[in-house]
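> sequence and predicted structure below; questions after.
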Amino acid sequence: MGVLIGVLVAVLVLVVLPVWWVVRTYNRLVRLRNQTKASWAQIDVQLKRRHELIPNLVEGARGYAAHERATFEAVIAARGAATGGGLTVAGQAAAEDVLTASLGKLLALGESYPQLKADRQFANLQAELTLSEDKIAYARQFYNSAVQSYHNALESFPANLVAGIGGAHGHREYFEAGQAVDAPTEVRFA
C-alpha cells in the first residue's frame, strides 16, 4: 500500500503538475494576448469618435474662415489617411500625429476669428475634441501597459518555453504617439 501511494505521488509530481503548469501558463499567455487586442479595440473606438467630430469642426470653422482652404483640406486629408484602415499600430500612430498637427492649426483659427471663437457650437466641438484627446491618451496608456505585460510574460523564463511550444509568440507594437499628440490641445475662449 505504501509503495502504491509513493508511485501515485511520483506520477503526480512528475506528470500531472508539469502538465498543469504548462496549461496554466499557456492560458495566461492567451489571456494577455487577448487583453492587448481588447485594449487596442478601445483605442480604435476613441479614434473613431475623434474622427467623427472632425467634419463638424471643419464645417463650423469653414463658415467663418472660408479663405483658410488649405487648413481645411489638410485636416480632411489627414483624417482620410487616419481612417483609411489597414494600418499597423506604428502607421496608425503616425497618421494620428499628422491629424493632430493639422487639428492644431484648425483650432488656432479660433484665435484669429473672434466670431468663430464666440460660436457656441464650435466651442462645444472643441470641448468634445479635448475630451476625446484625453480618452485616447488613457486608452493608449492602457494598451501599452497590456502590451508590456504580454511581452514580459512572453520573454520570462520558463514561460517563454511554453510560448515557443504553444505558438503564443508574436510581439505587439506599442502605440507611441509623437509630440503632437503628447502635447495637450490648448483651447482658449475669451
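Happy to help now that I have it.

> use CA for all of it now, contacts and neighbours both
Will do.

> stretch 121-132: how far from the chain's middle?
Computed by Cα atoms, centre = their mean, to the nearest Å, the chain-centroid distance of stretch 121-132 equals 20 Å.

> same check on stretch 79-96?
With Cα atoms, centre = their mean, you get 11 Å for stretch 79-96.

> and that stretch, what's buried?
For stretch 79-96, the buried set under the neighbour-count rule, 16 or more other Cα atoms under 10 Å, comprises 79, 81-83, 92-96.

> now residue 66, what's its secondary structure?
Under the three-state scheme (DSSP: H, G, I helix; E, B strand; the rest coil), residue 66 adopts coil.

> any idea how far residue 60 is from it?
Residue 66 sits 10 Å away from residue 60 when distances are taken as Cα to Cα, to the nearest Å.

> compare these two and say which is more crowded by neighbours.
Taking residue 66 and residue 60 together and counting by other Cα atoms under 10 Å, residue 60 has the greater number of neighbours (17 against 11).

> packing partners of the longest helix along the chain?
Secondary structure assigned by DSSP state H gives helix 17-62 as the longest helix of the chain. Here helix 17-62 touches helix 69-83, helix 89-112, helix 120-155, helix 159-166, going by 3 or more Cα pairs under 8 Å, 6 or more residues apart in numbering; DSSP states H and E.

> ok, structure two:
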Amino acid sequence: MRKSTKIAIIVVIILIVVGIPISSYNNLVSLEQTANSASSNIDTQLQRRSDLIPNLVNTVKGYATQEKSIFTDIANARSRLSGATNIQDQADADNQLSSSLSRLLAIVENYPELKSNQNFRDLSVQLEGTENRIAIARQDYNTAVTNYNTKRRSFPSNIVSSLFGFQEKPLYKASEGSKEVPSVDFTK
C-alpha cells in the first residue's frame, strides 16, 4: 500500500472519529436551545395572559360584586404562576389559573349586561386568543423537548450527551386536577 493511500485512510478515520462527536454535540446544542426558546415562549404567553387578567377582573368586579372568592382565587393563581421556578410548578399554577378563569367566565353568564359591555367583549377576545397562543406554545415546547430528548438518548449522541452533561428536559404536563371540570356555585 502506498504511503499517500495510508495517509488518506488515516485522515478519513480521524475525520470520522472527530466529526461524528462534533456533529452530535452541535445538534444537541441546537435542539437544547430550541427547547429553551420554546420554554421562553410559554413564559411570554403566560405573562401576556397575566397582564390581561387584571383588566378582565376589574371589568367583571363592577358587575359581580358578590363573587369575591373567584377574584381571590385568580389573584392567588397569578401569584403562584409568577413564582413558579420549574416547568412542572408552572404547569400546575397555569392549570389553577385556567380553572379560575373558567369559573370567572361561567359567572359572567349570570350578567347579560356585562356580556354586552364592549370592554369586556374586547378583553374576552384577547384572552381567548392568548389561551390559543399558550396552547400552541405548550405544543411547540413539548415537540422541541421530545426532539432534544430523543437525540440525547440516540446513538452516538448518547455518548456525547453523557460526556458533556446534557440533561433530559421535562415535558409540559397538565396537573392531575386539570382534568376536572371547575365547579361554579351561584348560591354563595
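Arrived safely, thanks for sending. All of these numbers come straight from a predicted model, not from anything done at the bench.

> just put the helices and strands packed on helix 17-62 of structure 1 in a markdown table and tack on distance to residue 180 of structure 1.
Conversion of those to a markdown table gives the following (distance: least, Cα to Cα, whole Å):
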| stretch | distance to residue 180 of structure 1 |
| --- | --- |
| helix 69-83 | 13 |
| helix 89-112 | 6 |
| helix 120-155 | 11 |
| helix 159-166 | 37 |
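
> among these, which comes closest to residue 32 of structure 1?
Across the helices and strands packed on helix 17-62 of structure 1, residue 32 of structure 1 has its closest neighbour in helix 120-155 (5.3 Å, Cα to Cα).

> which neighbouring elements make contact with that closest one?
Applying 3+ Cα pairs under 8 Å, 6+ apart, one finds that helix 120-155 of structure 1 contacts helix 17-62, helix 159-166.

> against residue 150 of structure 1, how distant is residue 24 of structure 1?
Distance of residue 24 of structure 1 to residue 150 of structure 1, computed by Cα to Cα: 15 Å.

> the two: which is more packed in?
Set side by side, residue 24 of structure 1 and residue 150 give different neighbour counts by other Cα under 10 Å, the larger being at residue 150 (24 against 13).

> so the more buried one makes contact with residue 34?
No - counting by Cα atoms under 8 Å, residue 34 is not a contact partner of residue 150 of structure 1; they are 9.4 Å apart.

> circling back: to residue 12 of structure 1, which of the helices and strands packed on helix 17-62 of structure 1 lies closest?
Put simply, out of the helices and strands packed on helix 17-62 of structure 1 the one that sits nearest residue 12 of structure 1 is helix 159-166, at 19.9 Å, with distance taken as Cα to Cα.

> which bit of structure 2 covers that closest one?
Under the alignment (TM-score structural alignment), helix 159-166 of structure 1 falls on residues 157-164 in structure 2.

> residue 3 of structure 1: what's it in contact with?
Remark: with contacts taken as Cα atoms under 8 Å, 6 or more residues apart in numbering, residue 3 of structure 1 is in contact with nothing.

> corresponding residue for it in structure 2?
Aligned against structure 2 - with TM-score structural alignment as the criterion - residue 3 of structure 1 pairs with residue 2.

> kindly report the same for residue 88 of structure 1.
Under the alignment defined by TM-score structural alignment, residue 88 of structure 1 corresponds to residue 86 in structure 2.

> how near is its match to residue 78 of structure 2?
Relative to residue 78 of structure 2, residue 86 of structure 2 is positioned 15 Å away (Cα to Cα).

> ditto for residue 12 of structure 2
Applying Cα to Cα, one obtains 58 Å for the distance of residue 12 of structure 2 from residue 78 of structure 2.

> again, but for residue 99 of structure 2
Taken as Cα to Cα, the spacing of residue 99 of structure 2 relative to residue 78 of structure 2 amounts to 12 Å.
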